[in-house]
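Asks: any chance you could fold what I've pasted below:
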Amino acid sequence: MQDIWIELTTTTFLEIPLSRWMLTAVALFITVVGQRLVLSAFRVLAQRLALKTTTKLDDVLLNAAERPVSLLVLVIGILVAVHLLSPPAEIFPLVELANNVGRVVSIVIGSWFVWRLVDGLSAYFTERAKETASSLDDQLVPFIGKTMKIFLVLTAVLMVAQNMGYSISGLLASLGIGGIAVAMAAKDTIANVFGSIMILVDRPFTVGDWIKASEFEGVVEEVGFRSTKIRTFEKTLVNVPNSSLANMVIDNIDARHVRRIKMRIGLTYSTTPKQMDQAIKGIETILKNHPGVDQEYMLVKFDEFADSSLSIFLYYFSASKVWEEYLQVRQEVNMQIMELLESMELEFAFPSRTVYLHQEGPVA
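Replies: The predicted structure follows:
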């Protein structure tokens, strides 16, 4: 056995002893097996923790670490194999190259792990935010997640650059010098970012609200860094820059708890005062007895002698702000008013004109 090992150490291939080639192959084999074992261990550990703990944060951490750790085991195994092989540096500086690449790849793997962790935490806290009464956290969680990802990418790029031999201090200094030019070029983008922060802090609306401005009307779908996405009722998507949106007059339709109904009913001029009084009292009774009508405030008044009608003014609110339920209340009230006026033998007026012809006597 010793003779065989001596033979392997003295026999070379590409000026590398066969013993090193053998150790390198064994290291790569152990790396592949170890990678599979690490994956299996993570899955078993995740199942056990899921049964023992009530929180999902440990599941988020394990899911985020599973694939990056598996890849890191492979990188470490390859580095060990390269060091075991250790070819002559004057022929092929593989060890130095592997060390440099390994450091860069390790930074990328670490950044990938943090990225996956931020994704998992964002999804977890988004679900938790839906359980709270406040809508601020519903918008704040995605905003913080995006900010952390941007910071992560910038940090990873700087670390990779430093490991590749670039001067970070010089790079930061050049960024400081060019910062003014960049700020001038990206002033609109910066204004939009600050606009998004103001929207999140002031909360003039939240995702899902129906809002109305002079240039658009629709439902808020997303508040991003640069713009806010609004789905119009024609199903088109409007992207409004946050800097502009922060300075607009916004009418938040969904901020109300009831919906107004304002209308007029015109009766013919053949209606008597007694009938008019009965009609008004009958309409008031309909509104007071309807479960879908808000009872806090309502008006039913004979307010105008119009050109072709005696006008009754109705002003009340539906108890629900949901559009379909609001329309249902309005329809039911209108039908009951029609039945009331029909039972009183009153007629709705419509625009009409009466022409009187005066006929003079025969000319003598």
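Asks: C-alpha only now, for contacts and for neighbours.
Replies: OK.
Asks: immediately after the helix or strand harbouring Gly34, which helix or strand?
Replies: Element membership for Gly34 (DSSP states H and E) is helix 18-52. Where DSSP H and E defines the elements, the next helix or strand beyond helix 18-52 is helix 57-85.
Asks: please provide the structure for the following sequence as well, for comparison with the first:
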Amino acid sequence: MNMETILSTDLYREIITASIIFIGSVIAAKLVFFILERYVTKITKKTRSTVDDEILQSIKKPIYSFVILLGAYFALISITVVKSHSALIYKAFTVIAVLIFVFTLTKIIGVFMKWYANTIAVKTKTDLDERILPIIQKILNIFVYFIAFIIILDQFGVEITPLIASLGIGGLAVALALQNILTDIFASFSIYFDKPFEIGDFIIVGNDLGVVKKIGIKTTRLESLWGQEIVISNTELTSTHLSHD
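Replies: Predicted coordinates for the structure are as follows:
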């Protein structure tokens, strides 16, 4: 048997082995999906909350995809001619895995935001929750995307320390430029959690007095005794003496 025949025979065996590994991963993925669909779903449906049901729906397909992804990776690197590029393959599969993770995590964040909006925010007297929740969700999603972006860059050998430093400087510049807006937003958080007043309360702030009609992210609106609308920044409300009946 000549060398060419031996090589072709070995390659043939490796391809068969790789195929078995990949098919095995597909079967394993389907088995995991079946268990989640058939058994875990029954458990989550017995609970009062719908959060676990929605989280399960959010993670089933990503888990299925991830198991197949692992199978494809191990199948490829089991082939000798491909193994020489294993480092590049690892990086490529890591990127795909990170993207799957990002997709899953953002879906889970959305589930929790939806749960809070439907169970807690609707019970409050103000619409501050509804206004703040989308902002919080966007901030969390951006943070997840940023971490994923850094991980992907790191996989391809990009020096991330200077990038983080430059982003920090850029973020500081933006924060300084938006200082007043950010201060009002943080003040709205303070009003929401401390609850110094609520809609319908009569309050006195400095020379202004009236009934609280709306508490927003940046400002709070009062109706004076003469029917006029008074707009006061949330920062002013949290930093000056306030009294109410």
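Asks: report the TM-score for the pair.
Replies: The TM-score (TM-score structural alignment, normalised by the length of structure 2) is 0.68; 205 aligned residues with a Cα RMSD of 3.5 Å.
Asks: which parts of the helix holding Gly34 of structure 1 are buried?
Replies: The neighbour-count check on helix 18-52 of structure 1 (16 or more other Cα atoms under 10 Å) flags 18-21, 24, 27-28, 31, 34-35, 38, 42, 46, 49 as buried.
Asks: then stretch 81-95 of structure 2?
Replies: 86, 89, 93-95.
Asks: quick one, helices of structure 1?
Replies: For structure 1, helices defined by DSSP state H occupy the ranges 2-10, 18-52, 57-85, 94-130, 136-163, 168-185, 187-202, 242-246, 273-289, 323-343.
Asks: could you dump those to a markdown table with distance to Ile253 of structure 1?
Replies: Converted to a markdown table, those look like this (distance: least, Cα to Cα, whole Å):
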| stretch | distance to Ile253 of structure 1 |
| --- | --- |
| helix 2-10 | 83 |
| helix 18-52 | 43 |
| helix 57-85 | 38 |
| helix 94-130 | 21 |
| helix 136-163 | 18 |
| helix 168-185 | 36 |
| helix 187-202 | 17 |
| helix 242-246 | 16 |
| helix 273-289 | 24 |
| helix 323-343 | 11 |
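Asks: out of those, nearest to Arg260 of structure 1?
Replies: helix 323-343 (9.0 Å; Cα to Cα).
Asks: hmm, back to that, can you redo the buried residues of helix 18-52 of structure 1 as TSV with distance to Ile78 of structure 1?
Replies: Output for the buried residues of helix 18-52 of structure 1, formatted as TSV (distance: Cα to Cα, whole Å):
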residue	distance to Ile78 of structure 1
Leu18	18
Ser19	17
Arg20	14
Trp21	13
Thr24	9
Ala27	8
Leu28	7
Thr31	8
Gly34	12
Gln35	12
Val38	16
Phe42	21
Ala46	27
Leu49	31
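Asks: thinking again about what came up before, average offset between the helix holding Gly34 of structure 1 and structure 2?
Replies: Averaged over the aligned pairs, helix 18-52 of structure 1 sits 2.1 Å from structure 2 after superposition, using mean Cα distance after the TM-score superposition for structure 1.
Asks: off-centre distance for that helix?
Replies: 39 Å (Cα atoms, centre = their mean, to the nearest Å).
Asks: likewise for stretch 314-328 of structure 1?
Replies: For stretch 314-328 of structure 1, the distance to the chain centre is 29 Å (Cα atoms, centre = their mean).
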